[in-house]
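Q: Quick one, fold the following:
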Amino acid sequence: MSDVMPEAPEGAAPVESYDPAAPAPLGVPRVPTGHPGVDAGLERLADADHLPADGHLEVYEDVHRGLREALDALDARPQPSPSYEHRS
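A: Reported below is the predicted structural model:
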């Protein structure tokens, strides 16, 4: 077997080698929710647009953690106001 590549037929376009594309934004719009914690997570997702696929996990886990914290805060009991005085 020969290591020499056969020549392309005359007039045929040369075959290009595979060159993966650089990371690029998907163009998915991120609409603000009005909740600062959630909006910060949505903006953090933009960081994944410029990373190769193996860097996405860290961003997704970070956003997931922030969203869980925002949801947990909704379940927390509100603390009484420090200016509230109970009179009997």
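Q: contacts, neighbours, all on C-alpha from now
A: Noted.
Q: and the top helix by length along the chain, what does it pack onto?
A: Secondary structure assigned by DSSP state H gives helix 56-75 as the longest helix of the chain. Packing partners of helix 56-75 (3 or more C-alpha pairs under 8 Å, 6 or more residues apart in numbering; DSSP states H and E): helix 36-45.
Q: Could you list every helix and strand in contact with the helix it packs on?
A: By 3+ C-alpha pairs under 8 Å, 6+ apart, helix 36-45 packs against helix 56-75.
Q: relative to helix 36-45, how tilted is the helix it packs on?
A: 170 degrees (axes from the mean of the first three to the mean of the last three C-alpha atoms, to 10 degrees).
Q: circling back to that earlier point, pull the residues that contact the longest helix of the chain.
A: Helix 56-75 has contacts (C-alpha atoms under 8 Å, 6 or more residues apart in numbering) with 37-38, 41-42, 44-45, 47-48.
Q: structure for this one too, so we can compare:
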Amino acid sequence: MSDAVPEPVARETDGGPSEARAPEHDPAAPAPLDVPRAPTGNAEVDARLARLADADHLATDGHVEVYEDVHRGLRDALTALDARPGPPAPPSQHENRS
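A: This next block holds a predicted model:
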């Protein structure tokens, strides 16, 4: 008789909820860029810039759709700013000459 302790036997499991598996690292998987964004003070612009984070979870070929959407939204926001009435512009130097 031997006093040796039997070694545990490795066995496959079904990976059910009772077993926690460590996620495997996939170097080809999308990785967040974690680029910091400072608030602009304009809620519409900030929301568009926050949308850029959606690209962090997409493969590279999915970035174009997000970037185009953000660009379109920022362009629309700038156009809206130009359309808003504001204080009159100061007279140019050429208008002051008589």
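Q: hmm, back to that, export the contacts of helix 56-75 of the first structure to CSV and append columns for distance to Ala73 of the first structure.
A: Formatted as CSV, the contacts of helix 56-75 of the first structure follow (distance: C-alpha to C-alpha, whole Å):
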residue, distance to Ala73 of the first structure
Gly37, 10
Val38, 12
Gly41, 15
Leu42, 18
Arg44, 19
Leu45, 21
Asp47, 25
Ala48, 26
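Q: and of those residues, the nearest to Pro78 of the first structure?
A: Gly37 (17.5 Å; C-alpha to C-alpha).
Q: how close does the alignment partner in the second structure of Asp54 of the first structure get to Val45 of the second structure?
A: Under the alignment (TM-score structural alignment), Asp54 of the first structure pairs with Asp61 of the second structure. Distance from Asp61 of the second structure to Val45 of the second structure, counting by C-alpha to C-alpha, to the nearest Å: 24 Å.
Q: Which of these two has more residues huddled nearby?
A: Val45 (19 against 8; other C-alpha atoms under 10 Å).
Q: Please name the residues that touch the more buried one.
A: 73-74, 77.
Q: 7 Å - rerun?
A: 74, 77 (C-alpha atoms under 7 Å, 6 or more residues apart in numbering).
Q: Please pull up the equivalent of it in the first structure.
A: Using TM-score structural alignment, Val45 of the second structure lines up with Val38 in the first structure.
Q: before we move on, the earlier item: give me the buried positions along the longest helix of the first structure.
A: Burial within helix 56-75 of the first structure, assessed by neighbour count using 16 or more other C-alpha atoms under 10 Å, is assigned to 56, 59-60, 63, 66-67, 70.
Q: That helix vs the second structure - mean distance after superposition?
A: Mean deviation of helix 56-75 of the first structure relative to the second structure after superposition (mean C-alpha distance after the TM-score superposition for the first structure): 0.5 Å.
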